[in-house]
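Asker: sequence first, predicted model second:
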Amino acid sequence: MTDCGCEKARRDLEEYLRNEVCSTERGDIAEHLAHCEGCADEAHVARTLTEAVARACQEKAPEELRVMVAEKLRTAGLASA
């Protein structure tokens, strides 16, 4: 494996974090992140943001809010009864 450099590491960071790169590229990016503080910091921020968004997507609005929104949509003619 070889250090792929900042440009490639940053370009492919999202795919790397989602495990969407081949094992060779994954190893190269991991090696780069291990030796480049700037890219490692960027990866940390991206990973933290991705995890926060994933957690937020699992949350449900309170029942009272969902009923209120559905009623407003029906009143506006934007939802079926």
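Answerer: Received the coordinates, thanks.
Asker: when you work out contacts or count neighbours from here on, use the C-alpha atoms and nothing else.
Answerer: OK.
Asker: okay, and the residue nearest to the spatial centre of the chain sits in which element?
Answerer: For the chain, the residue nearest the mean C-alpha position is T50 (3.0 Å; Cα atoms, centre = their mean). Here T50 sits within helix 37-58, counting by DSSP states H and E.
Asker: got another, please set it beside the one above:
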Amino acid sequence: MSDCGCEKTRADLEAFVRGEIGCCQTAHTEIREHIANCPGCQDEATVARTLTVAVHRACSEEAAPADLRTQVIAKLRDVQAEPH
């Protein structure tokens, strides 16, 4: 398989780490192989994975307070009811 290169890998790295490159298995495989053979992209992938895990963990551990949720929903309903 051909190497997709650092530029392509870095452009698609966040989507790759989140598993969102599903349109083409070839692109996923090329990026995975490039990361395996490029120390610079390995480092960037490690940082991206670490950040993704930290953000996911932070978002799943905390929920908005009930009163804030109620206020936001009420405001959304008000905005939807306004004539356009």
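Answerer: It's in. Since we're looking at a predicted model, the values are computed, not measured.
Asker: roughly how far does A52 of structure 1 sit from E15 of structure 1?
Answerer: As judged by Cα to Cα, to the nearest Å, A52 of structure 1 and E15 of structure 1 stand 17 Å apart.
Asker: higher neighbour count, these two?
Answerer: E15 (14 against 11; other Cα atoms under 10 Å).
Asker: quick one: contacts for the more buried one?
Answerer: Going by Cα atoms under 8 Å, 6 or more residues apart in numbering, E15 of structure 1 touches V21.
Asker: how far off centre is the helix or strand where it lies?
Answerer: Using DSSP H and E, E15 of structure 1 maps to helix 13-17. Centroid separation between helix 13-17 of structure 1 and its chain, computed with Cα atoms, centre = their mean, to the nearest Å, is 9 Å.
Asker: how close does that helix sit to structure 2?
Answerer: In the superposition with structure 2, the average deviation recorded for helix 13-17 of structure 1 is 0.9 Å (mean Cα distance after the TM-score superposition for structure 1).
Asker: so which bits of that helix are buried?
Answerer: In terms of neighbour count (16 or more other Cα atoms under 10 Å), helix 13-17 of structure 1 has its buried residues at L13, E14, Y16.
Asker: and of these, the nearest to D28 of structure 1?
Answerer: Closest approach to D28 of structure 1 among those (Cα to Cα): Y16, at 10.3 Å.
Asker: what's near enough to touch that closest one?
Answerer: Y16 of structure 1 makes contacts with R26, I29, as judged by Cα under 8 Å, 6+ apart.
Asker: try it again at 7 Å.
Answerer: Listed by Cα atoms under 7 Å, 6 or more residues apart in numbering, the contact set of Y16 of structure 1 reads R26.
Asker: lovely, talk soon.
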